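Trainee: What shape does this take:
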Amino acid sequence: MTTRGFGVKEAEIVGNLIADVLDNPEDQATIERVRAQVADLTKRFPVYR
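Mentor: Next comes the predicted model:
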């Protein structure tokens, strides 16, 4: 996360996304929503700029 430049706000988002999947591991809608949010985060914070 630090390599991408995530701050406290992004770390909290990641933690919440992990919790969402752990709370609903079989819910495909949750998994798809989390996947989309992860894609957005990684797009906004690329490893290399």
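Trainee: alpha carbons only for contacts and neighbour counts from here, please
Mentor: OK.
Trainee: Just say helix, strand or coil for Thr30.
Mentor: Thr30 carries the three-state label helix when classified by DSSP: H, G, I helix; E, B strand; the rest coil.
Trainee: Next, the structure of the following sequence, for comparison with the previous one:
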Amino acid sequence: VKIMIHCGACMLSEKEVESRYQDFLRKKIPICNYGLAMAKMTGILERSIEML
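Mentor: This next block holds a predicted model:
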């Protein structure tokens, strides 16, 4: 596994999310939010952080 793309976890308890994050951090696997990953893949991330 090179990267873990995780959803907002609205259906999980805080304890479950923290446990998952700790497992991946312990294995030195980067974690990315699903929304940010989708924004990057569709090319809107750069536009969304540009100066107006």
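Trainee: TM-score for the pair, please.
Mentor: Scored by TM-score structural alignment, normalised by the length of the first structure, the superposition of the two chains gives a TM-score of 0.34; 25 aligned residues with a C-alpha RMSD of 3.0 Å.
Trainee: What helices and strands are in contact with the host helix or strand of Gly35 of the second structure?
Mentor: Using DSSP states H and E, Gly35 of the second structure sits in helix 34-42. When contacts are defined as 3 or more C-alpha pairs under 8 Å, 6 or more residues apart in numbering; DSSP states H and E, helix 34-42 of the second structure packs onto strand 4-6, helix 44-48.
Trainee: Which positions in it come out as buried?
Mentor: By 16 or more other C-alpha atoms under 10 Å, helix 34-42 of the second structure has no buried positions at all.
Trainee: Same check on stretch 15-33 of the first structure?
Mentor: For stretch 15-33 of the first structure, using 16+ other C-alpha under 10 Å, the buried residues are 17, 20-21, 30-31.
Trainee: So which of the helices and strands packed on helix 34-42 of the second structure is the most surrounded?
Mentor: Between these, strand 4-6 has the highest mean count of neighbours, a mean of 15, where neighbours are mean count of other C-alpha atoms under 10 Å.
Trainee: and it, what does it pack onto?
Mentor: Here strand 4-6 of the second structure touches strand 31-33, helix 34-42, going by 3+ C-alpha pairs under 8 Å, 6+ apart.
Trainee: Tell me how far Arg33 of the first structure lies from Ala19 of the first structure.
Mentor: Applying C-alpha to C-alpha, to the nearest Å, the value for Arg33 of the first structure to Ala19 of the first structure is 13 Å.
Trainee: Fine by me, we can end here.
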